[in-house]
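> Sequence below, structure please.
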Amino acid sequence: MRRIYKICSASAWREAERQGVYRGSADDTRDGFIHFSTALQVAETARKHFFGQTGLFLVEVDADALGDALRWEPSRNDELFPHLYGDLDLGVVTAVRDMHARSDGYHDIPELTP
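Modelled structure (predicted):
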């Protein structure tokens, strides 16, 4: 099983749990897909898009279970990033972790499985 990761606010994730589906952030809606990162991309994504933010979750997803709705497309530094064209079914989520913000604005990133 390949894993991909989504950083989102705890409040947005709790709402997804209530609804049974995650539809993405405002940025995701604007871009037409849900942005994910690989294990190797999470730290840079956190630094670039979530620096200094608290109350975040790191959501781990079974990429293989997403089928054709998941596309690998070039983004930052021409790296391929996973983009989900559609809603995220919570049944493919394998873990949800707190992302602890440090006093310097960076986040402690747990050891992740690719």
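> C-alpha from now on. contacts and neighbour counts both.
Will do.
> now the strands for the chain?
Counting by DSSP state E, the chain has strands at residues 3-9, 21-22, 34-35, 56-62, 70-74, 80-84, 88-89, 93-101, 107-108.
> next one: the fifth one to chain centre, how far?
Using Cα atoms, centre = their mean, to the nearest Å, we find the averaged C-alpha position of strand 70-74 to lie 14 Å away from the chain's own average C-alpha position.
> helices and strands around it, which ones?
The contact analysis (3 or more Cα pairs under 8 Å, 6 or more residues apart in numbering; DSSP states H and E) places strand 70-74 against strand 80-84.
> another one to check against the first:
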Amino acid sequence: EQLEGVLERYFGGVSRVVILEIDPDKLSSKLVFEPSTNNDVYPHIYGPIDPEAVVRAEERQLMPGG
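Have a look, this model is predicted:
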């Protein structure tokens, strides 16, 4: 539900991205939920993402300009 806003705000100049769905129970790195300026809380992973934690990967083409 937060993905579209993140893509607009931070990936405007990017033509394609790879979106990962992560199983937090399989991460060995620290996962922190942090507040943003829009009053939402976003997950941030501090460290490497364990390959076994990746549930799904989706490559998405973005429109020019985001």
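> returning to that earlier point: right, so of the strands of structure 1, which gets closest to T45 of structure 1?
Minimum separation from T45 of structure 1 across these (Cα to Cα) falls at strand 3-9, 8.4 Å.
> can you pull the contacts of the corresponding residue of structure 2 for A46 of structure 1?
When structure 2 is aligned by TM-score structural alignment, A46 of structure 1 is paired with L7. L7 of structure 2 is in contact with G66, counting by Cα atoms under 8 Å, 6 or more residues apart in numbering.
> and if we set it to 10 Å?
Neighbouring residues of L7 of structure 2 by Cα atoms under 10 Å, 6 or more residues apart in numbering: 13-14, 17, 62, 66.
> swap in L31 of structure 2?
Residues in contact with L31 of structure 2 (Cα under 10 Å, 6+ apart) are 24-25, 43-47.
> Relative to P43 of structure 2, how far out is it?
Relative to P43 of structure 2, L31 of structure 2 is positioned 7 Å away (Cα to Cα, to the nearest Å).
> what touches both of those two?
Shared contacts of L31 of structure 2 and P43 (Cα under 10 Å, 6+ apart): P24.
> ok so, going back, looking at the strands of structure 1, which is closest to D28 of structure 1?
Closest to D28 of structure 1 of the strands of structure 1, according to Cα to Cα: strand 34-35, at 4.8 Å.
> And the contacts of the closest one?
By Cα under 10 Å, 6+ apart, strand 34-35 of structure 1 touches 4-7, 22-29, 70, 81-88.
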